[in-house]
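Q: Sequence unavailable; structure follows:
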């Protein structure tokens, strides 16, 4: 069965928290508020609803997110939905759906951004293989590399 893939645009509700697993892999979490606004056709009043999501990032993405975004920033998140369940101290069963991000980037709808490219690391990251070097393209003295 394929993943439940979602793309969300919203505002960061809390600064990303970066931690590391015992093996050294980065994991960051942050909150995302997604607003929906519509006009009620019967009253002509504008109505609004806000949904809140917990977002988890792994590996290099986690480190880049923790370094790049802060509370209040508007971002676009692409990832998969994942449900986790647990039992609280009173013995009640709890569950929640979170987003495990594949990509996080600034929303350019009402802002501009400056991108700084990081060096690629070799190895496995987020279950996808990365390579230590891209095939090189010619670089001209008066041209940016990307």
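A: Now that the structure is in, tell me what you want to look at. This one's a predicted model, so the numbers in the text were calculated from it and none came from an experiment.

Q: CA atoms for contacts and neighbours, from now on please.
A: Noted.

Q: following the helix or strand that contains residue 31, which helix or strand comes up?
A: Assigned by DSSP states H and E, residue 31 falls within strand 26-39. Where DSSP H and E defines the elements, the next helix or strand beyond strand 26-39 is strand 46-58.

Q: hold the first one in mind and look at this next one:
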């Protein structure tokens, strides 16, 4: 059983990462698990009032989760999109247990409680942010590999 889920909440503990060894020619896969408290804000005349949210484990699978785990910190505000699934298992005494968890497709960091963001290259060196290009909205460097061409030339229609 599963259903689409989108929610906003705070990370309650440090991220957990598990890397799984590849089978055959497949690249390694990783699991990032976060414990998140999702809010249930109810609008009132005096603003929003939290009417009892809930805690849920959030899991996302990807090969880069070890790097992502460095981004997420306890207390950080995030937006999660994915599906809610019922996880069922037997405990050590053989009793049936169940719990809802979120299998995330996306986890976005919201700007609340973030003190600083520093971008680093893959080699760990600081990469200063470049000013926007003067060539237009879609300059050659706009794509991840520079594959987008500028649809408007700098001299379009005899202007400039």
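A: Thanks, I have the structure now. Fair warning: this is a prediction, and the values are worked out from it, not measured in the lab.

Q: After superposition, what is the TM-score?
A: Once the chains are overlaid, their TM-score stands at 0.66 when taken by TM-score structural alignment, normalised by the length of the first structure; 121 aligned residues with a Cα RMSD of 3.2 Å.

Q: Who are the packing partners of the strand holding residue 31 of the first structure?
A: strand 5-20, strand 46-58, helix 59-68 (3 or more Cα pairs under 8 Å, 6 or more residues apart in numbering; DSSP states H and E).

Q: So what angle separates the directions of the shortest one and strand 5-20?
A: Following axes from the mean of the first three to the mean of the last three Cα atoms, to 10 degrees, one obtains 80 degrees for the angle between helix 59-68 of the first structure and strand 5-20.

Q: Quick one: average offset of helix 59-68 of the first structure versus the second structure, please.
A: Helix 59-68 of the first structure, aligned to the second structure and superposed, deviates on average by 2.6 Å (mean Cα distance after the TM-score superposition for the first structure).

Q: quick one, what contacts the corresponding residue of the second structure for residue 33 of the first structure?
A: Per TM-score structural alignment, the equivalent position to residue 33 of the first structure in the second structure is residue 37. Residues in contact with residue 37 of the second structure (Cα atoms under 8 Å, 6 or more residues apart in numbering) are 9-12, 53-56.

Q: Of these, which is the nearest to residue 87 of the second structure?
A: Nearest to residue 87 of the second structure among the contacts of residue 37 of the second structure is residue 56, at 11.2 Å by Cα to Cα.

Q: Now check the first structure for the residue matching that closest one.
A: So, by TM-score structural alignment, residue 56 of the second structure is matched to residue 53.

Q: and that match, how many neighbours?
A: Residues within reach of residue 53 of the first structure, counting by other Cα atoms under 10 Å, total 18.

Q: With residue 14 of the first structure instead?
A: 17.

Q: Also the one 3 residues further on?
A: Other residues within reach of residue 17 of the first structure by the criterion other Cα under 10 Å amount to 15.

Q: Please apply the same query to the one 4 residues further on.
A: Here the neighbour count serves as a burial measure; for residue 21 of the first structure (other Cα under 10 Å) it reads 10.

Q: Isn't it up against residue 27?
A: Yes. Here residue 21 of the first structure reaches residue 27: they are 7.4 Å apart, a contact under Cα atoms under 8 Å.
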